[in-house]
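In: what follows is a predicted protein model with its sequence.
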Amino acid sequence: MPTSSASTSDAAKTANSGGVQSLERAFDLLERMADAGGEVGLSELSASSGLPLPTIHRLMRTLVTCGYVRQQPNRRYALGPRLIRLGESAARLLGTWARPHLARLVEETGETANMALLDGDEIVYVAQVPSKHSMRMFTEVGRRVLPHSTGVGKALLAGSAPDEVRALLARTGMPAATEKTITTPDVFLAALEQVRRQGYAVDDNEQEIGVRCLAVPVPDSPTTAAISISGPAGRVTETAIRRIVPVLQEVARELSQALRSTGPAASG
């Protein structure tokens, strides 16, 4: 049987890296499933990966046996429950690695610093370092919110296609957390365009009255992540924003480099 170009390329990469080809392929399939929304058919995986159906079927059967994938009644495959424990542990570790960078943000801006991930259709906060001010903002680590009312949500969705954003908003709805919350898809998409244009996102009293938040995505992060600072609107003024945003962007770049490097020591 002729070997596909994708398979040949995979074999060459594995040989060069000293890795195990079946493991690399299995993790690649899991990531492709996540990119597709968590549920796919074998033919879709074959088309996107370039792997032959028998190979994919064998890998998926192993993943099902291990609990990392499950087969639905409609014969399609979905991400399995055992991944949840791995994801939660990884998120906690990610937060640990981020803390020194968030501490620098607090030192240089004076405001509470947060890190958040996009988990499904929700924003989850995975790390925080509080401000030293007596009046400061607290967001509990582990808290989940909808993206449309937060600065980190805007930062995380700014790189998504408009159709994907509309589909997410249709699933979650756009309830108003305050009178300032954006509650229509068109206005939210316009806000995302502004984020792309200016390079940062603002939550201006949209999640909580009296609180202003500035957020930027972590570029090239292994998982979709954003960092932010939040504080009283009276302190996070237009003048403060011009000072804080470059610091946010610099810390995001440094955090990205730390997350992409090998081992936790690089985050120090």
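Out: Perfect, I can see it now.

In: from here on, just use CA atoms for contacts and neighbour counts.
Out: Fine.

In: can you show me the strands along the stretch 1-150 of the chain?
Out: 39-40, 69-71, 77-79, 112-119, 122-129, 144-145 (DSSP state E, counting those that start in this stretch).

In: try the stretch 151-268 of the chain
Out: Along the stretch 151-268 of the chain, counting by DSSP E, counting those that start in this stretch, strands occupy 201-204, 211-217, 225-232.

In: I'd like to know which of those strands is closest to residue 133.
Out: strand 225-232 (9.5 Å; CA to CA).

In: second structure follows, compare the two:
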Amino acid sequence: MAYSSTTEMTPEGDKARAGIQSVEVGFALLDVLAQALGPLMLRDLASAAGMSAAKAHRYLVSFQRLNLVVQDATARYELGPATLRLGLATLSRMDAVKLARQRLPALMDQTGHTLALAVWGNRGPTLVHWQESPSAMPVSLRLGDVMPLLSSATGRCFAAFIGRDNSVDKAQPMIEAELALARKLGRSDLPTTPAQVQQVLTETRAQGLGRVVNVLLPGISGFCAPVFDADGHLALGVVSLGSSAIFDADWTGEVAQALRGFAHQLSRDLGWSPA
């Protein structure tokens, strides 16, 4: 394949470094997949990227070899594990995440439970760091997992506090989809109406924590505390979870108090000032 170069111009008109045009064209496919709600057929992916199916297919073959793209059982294309690694590496290098990671060992000594950090990704609250307690009960969560907004402590925290920035528009469709699924499954432990969602979010804001007990994972309870940046935007969520048999899930318990204190101090160190 022949590669052509492109030359960018700065606002001042100076000549910038040449680039590889085919890389820039191919990135359009990855960008479409990143914004899609799920896997896409070749024709839909190509159309959204503004290229022919034949041209898109050539790029996708190379992307598959690099694990940037994978195909599911129905031949639809989805982002691959290599993009996840790149995304997690970028997210984990954010200053707020770095600062939180440095302080987690002290918080684990204080609580004795598994801790995690989550940030808002393109599909919702995403786990970007995991620090498991030596005495932790095994759970099926892993780095890169996107947490549901209504059935996880992390999701409830983000749904309650993400309204401080423009991501709230992205959260609403997720909430509506989860409501529909909860009604379909007849879940009695989840909100099934918009009014019930508001009750949960109001309680979360009032307590300063997202909380679930035996909801997302049987036998597991957890909290998630919001951390804000200097502009008052939700920077990340700090999660603590453990076996419901030993995890103190009381709003005024030691775990809740420790998590609130940790998140509050981290927020202040990031420049946040409470109203």
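Out: That came through fine. Here the structure is a predicted model, which means the values were calculated and not measured.

In: in TSV: the strands of the stretch 1-150 of the first structure, plus distance to residue 201 of the first structure.
Out: Formatted as TSV, the strands of the stretch 1-150 of the first structure follow (distance: least, CA to CA, whole Å):
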stretch	distance to residue 201 of the first structure
strand 39-40	31
strand 69-71	36
strand 77-79	31
strand 112-119	13
strand 122-129	15
strand 144-145	16
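
In: make a markdown table out of those strands and add mean neighbour count and distance to residue 240 of the first structure.
Out: Below are those laid out as a markdown table (neighbours: other CA atoms under 10 Å; distance: least, CA to CA, whole Å):
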| stretch | mean neighbour count | distance to residue 240 of the first structure |
| --- | --- | --- |
| strand 39-40 | 19 | 44 |
| strand 69-71 | 20 | 48 |
| strand 77-79 | 20 | 44 |
| strand 112-119 | 25 | 14 |
| strand 122-129 | 23 | 19 |
| strand 144-145 | 17 | 26 |
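
In: looking at those strands, which is closest to residue 257 of the first structure?
Out: Nearest of these to residue 257 of the first structure, taken as CA to CA: strand 112-119 at 15.3 Å.

In: give me the residues contacting the closest one.
Out: 95, 98, 102-103, 105-106, 123-131, 136-138, 152-153, 156, 223-231 (CA atoms under 8 Å, 6 or more residues apart in numbering).

In: which of those are buried, as a PyMOL select command?
Out: Buried members of the contacts of strand 112-119 of the first structure, defined by 16 or more other CA atoms under 10 Å, are picked up in PyMOL with:
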select buried, resi 95+98+102+103+105+106+123+124+125+126+127+128+129+130+131+137+152+153+156+224+225+226+227+228+229+230+231
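
In: please work out how many residues are found near residue 10 of the second structure.
Out: Neighbourhood size, residue 10 of the second structure [other CA atoms under 10 Å]: 9.

In: residues in contact with it?
Out: residue 16.

In: so where is stretch 53-71 of the second structure in the first structure?
Out: Aligned by TM-score structural alignment, stretch 53-71 of the second structure falls on no residue of the first structure.

In: give me the distance between the residue nearest in space to the middle of the first structure and residue 83 of the first structure.
Out: What sits nearest the mean C-alpha location of the first structure, by CA atoms, centre = their mean, is residue 224, with 2.3 Å. Look at residue 224 of the first structure and residue 83 of the first structure: by CA to CA, to the nearest Å, they are 17 Å apart.

In: aligned partner of the residue nearest to the centre of the first structure in the second structure?
Out: For residue 224 of the first structure, the aligned residue in the second structure is residue 235 (criterion: TM-score structural alignment).

In: quick check: that match touching residue 98?
Out: No - the pair residue 235 of the second structure / residue 98 is not scored as a contact, 11.8 Å apart, by CA atoms under 8 Å.

In: list the contacts for the nearest residue to residue 226 of the first structure once chain neighbours are set aside?
Out: Distances taken as CA to CA, 6 or more residues apart in numbering put residue 217 closest to residue 226 of the first structure, at 4.1 Å, once the chain neighbours are dropped. Neighbour list for residue 217 of the first structure: 152, 155-156, 200, 224-227, 252 [criterion: CA under 8 Å, 6+ apart].

In: if you set the cut-off to 10 Å instead, what comes out?
Out: By CA atoms under 10 Å, 6 or more residues apart in numbering, the residues touching residue 217 of the first structure are 115-117, 152-159, 199-201, 224-228, 248-249, 252-253, 256.

In: same question, residue 161 of the first structure
Out: So residue 161 of the first structure contacts residue 189 (CA under 10 Å, 6+ apart).

In: with residue 163 of the first structure instead?
Out: Shown in contact with residue 163 of the first structure (CA under 10 Å, 6+ apart): 169, 189.

In: counterpart of residue 260 of the second structure over in the first structure?
Out: Match for residue 260 of the second structure (TM-score structural alignment): residue 249.

In: distance of the closest residue to its match other than its chain neighbours relative to residue 78 of the first structure?
Out: Excluding the flanking residues, the one nearest residue 249 of the first structure by CA to CA, 6+ apart is residue 216, at 6.6 Å. Computed with CA to CA, the distance linking residue 216 of the first structure and residue 78 of the first structure is 31 Å.

In: am I right that the match of residue 224 of the first structure is in contact with residue 271?
Out: No - judged on CA atoms under 10 Å, residue 235 of the second structure makes no contact with residue 271 at a distance of 11.4 Å.

In: now do the shared contacts for these two.
Out: Taking CA under 10 Å, 6+ apart as the criterion, residue 235 of the second structure and residue 271 both touch 228-229.

In: show me what contacts the equivalent of residue 133 of the second structure over in the first structure?
Out: Aligned by TM-score structural alignment, residue 133 of the second structure pairs with residue 131 of the first structure. Shown in contact with residue 131 of the first structure (CA under 10 Å, 6+ apart): 103, 105-107, 109-113, 137-138, 229-231.

In: out of the strands of the stretch 1-150 of the first structure, the one nearest residue 210 of the first structure is which?
Out: strand 112-119 (14.5 Å).

In: what's the average distance of the closest one to the second structure?
Out: Compared with the second structure after the fit, strand 112-119 of the first structure shows a mean deviation of 0.9 Å (mean CA distance after the TM-score superposition for the first structure).

In: so that strand corresponds to what in the second structure?
Out: Strand 112-119 of the first structure corresponds to residues 114-121 of the second structure when matched by TM-score structural alignment.

In: and the residue mapped onto residue 144 of the second structure from the first structure, how far is that from residue 123 of the first structure?
Out: With TM-score structural alignment as the criterion, residue 144 of the second structure lines up with residue 142 in the first structure. Plainly put, residue 142 of the first structure is 9 Å away from residue 123 of the first structure if you go by CA to CA.
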